[in-house]
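Trainee: only the shape, not the letters, is given here:
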């Protein structure tokens, strides 16, 4: 018992938690705040214009032609290649991040659990659709699955989730 407490205590120390919060959240927020307040807060005006553009176009985003290049087989430890086409309406690829969202499939609900994500790379534009590609590694056994999601992305945002927007395929 003493050995267990001794080995697990460093993971739950207040010092570690404060350090983690400071480096993950507070320092990042402070840097973003400094950037926003430069030049008479001109960046705030630009960020608000960008947010208005995002809100006006978000429901117009279309995700289609999701492909898994591995013949629908995933082998433990092997890369899985994914392609997808995304119509961004009046948005540009710089306004968003396109991700493969993957994990184990719950046998009862058929939903993804223990999920992870990887950002996909913009390959080219075909007509009104942008082609994205990327790979992820199958890290667990059992039934696996993936989907695609699109999140807003701006250098002055702390997290992509700050606008509470996430586009999933229909």
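Mentor: Yes, it's here. Nothing here was measured: the structure is a model prediction, and the numbers come from that model.
Trainee: rest of the way, CA atoms for contacts and neighbours
Mentor: OK.
Trainee: secondary structure element for residue 51?
Mentor: When secondary structure is defined by DSSP states H and E, residue 51 falls within helix 27-57.
Trainee: all helices for the protein, in order.
Mentor: Assigned by DSSP state H, the chain shows helices spanning 2-8, 14-21, 27-57.
Trainee: all strands of this structure, in order?
Mentor: All strands of the chain, identified by DSSP state E, fall at 62-68, 79-87, 96-105, 112-119, 121-126, 129-137, 144-152.
Trainee: could I get those in TSV, plus columns for distance to residue 14 and mean neighbour count?
Mentor: Formatted as TSV, these follow (distance: least, Cα to Cα, whole Å; neighbours: other Cα atoms under 10 Å):
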stretch	distance to residue 14	mean neighbour count
strand 62-68	43	16
strand 79-87	38	20
strand 96-105	31	20
strand 112-119	27	15
strand 121-126	39	14
strand 129-137	34	19
strand 144-152	33	20
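Trainee: dropping in the other structure now:
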């Protein structure tokens, strides 16, 4: 790069760049991009639109009714968590976390209960991870119990919390409704 002729041109650098373009350009053609967009986005969207139109939009009506039921019940949802919320863990050590959800009008199939944890650095949780908790049983008081054993892959100081979000197989994204309940 620094070896330049009297006009300030580095012929060795130009040769290096030409070789990089010659060997790399075929890997990044528009054909590859168009194929990727077609398979990842366009075809799935077309198939989804066909499904939407089937049975006179019945699936969409059911999903809209489900969303309305979730929105009507969400303010009554309660979440309780048992277990310490932060601390120092040695490698291989775990924490049993139990959560109970009171969800008037909702079932475990309507909900995703997740443990969110991260390492504590400078009093902030960093590198956050989200892990689904397992629905265990319905308690006598009607609440739903969820359990998980948190076993981070690295030792250190961690903190965690539990959250609930609506869950439905036909949602395009788990935060689509903008509803979340933290413990």
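Mentor: Yes, it's here. Only a predicted model underlies this, so the values are computations on that prediction, with no experimental measurement involved.
Trainee: and of the helices of structure 1, who's closest to residue 107 of structure 1?
Mentor: Among the helices of structure 1, the nearest to residue 107 of structure 1 by Cα to Cα is helix 2-8 (32.3 Å).
Trainee: quick check, central residue of structure 1?
Mentor: Taking Cα atoms, centre = their mean, the centroid of structure 1 lies closest to residue 99, which sits 5.5 Å from it.
Trainee: skip the chain neighbours and tell me the closest residue to the aligned residue in structure 1 for residue 59 of structure 2.
Mentor: Aligned by TM-score structural alignment, residue 59 of structure 2 pairs with residue 43 of structure 1. With Cα to Cα, 6 or more residues apart in numbering as the criterion, residue 43 of structure 1 has its nearest non-adjacent residue at 5.0 Å, and that residue is residue 36.
Trainee: for that neighbour, what are its contacts?
Mentor: For residue 36 of structure 1, the contacting residues are 42, 43, 44, 156, by Cα atoms under 8 Å, 6 or more residues apart in numbering.
Trainee: can you add distance to residue 85 of structure 1 and neighbour count and give those back as TSV?
Mentor: Listed next are those as TSV, based on distance: Cα to Cα, whole Å; neighbours: other Cα atoms under 10 Å:
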residue	distance to residue 85 of structure 1	neighbour count
42	34	12
43	31	16
44	32	17
156	26	16
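Trainee: which one of these is nearest residue 165 of structure 1?
Mentor: The closest of the contacts of residue 36 of structure 1 to residue 165 of structure 1 turns out to be residue 156 (Cα to Cα; 16.2 Å).
Trainee: which one in structure 2 is aligned with that closest one?
Mentor: Match for residue 156 of structure 1 (TM-score structural alignment): residue 170.
Trainee: what count of nearby residues applies to residue 24 of structure 2?
Mentor: The local packing of residue 24 of structure 2 (other Cα atoms under 10 Å) involves 11 other residues.
Trainee: separation between it and residue 15 of structure 2?
Mentor: Separation of residue 24 of structure 2 from residue 15 of structure 2 (Cα to Cα, to the nearest Å): 14 Å.
Trainee: picking up where we left off before, which residues touch the equivalent of the residue nearest to the centre of structure 1 over in structure 2?
Mentor: Correspondence of residue 99 of structure 1 to structure 2, assessed by TM-score structural alignment: residue 114. Going by Cα under 8 Å, 6+ apart, residue 114 of structure 2 touches 130, 131, 132, 133, 162, 163, 164.
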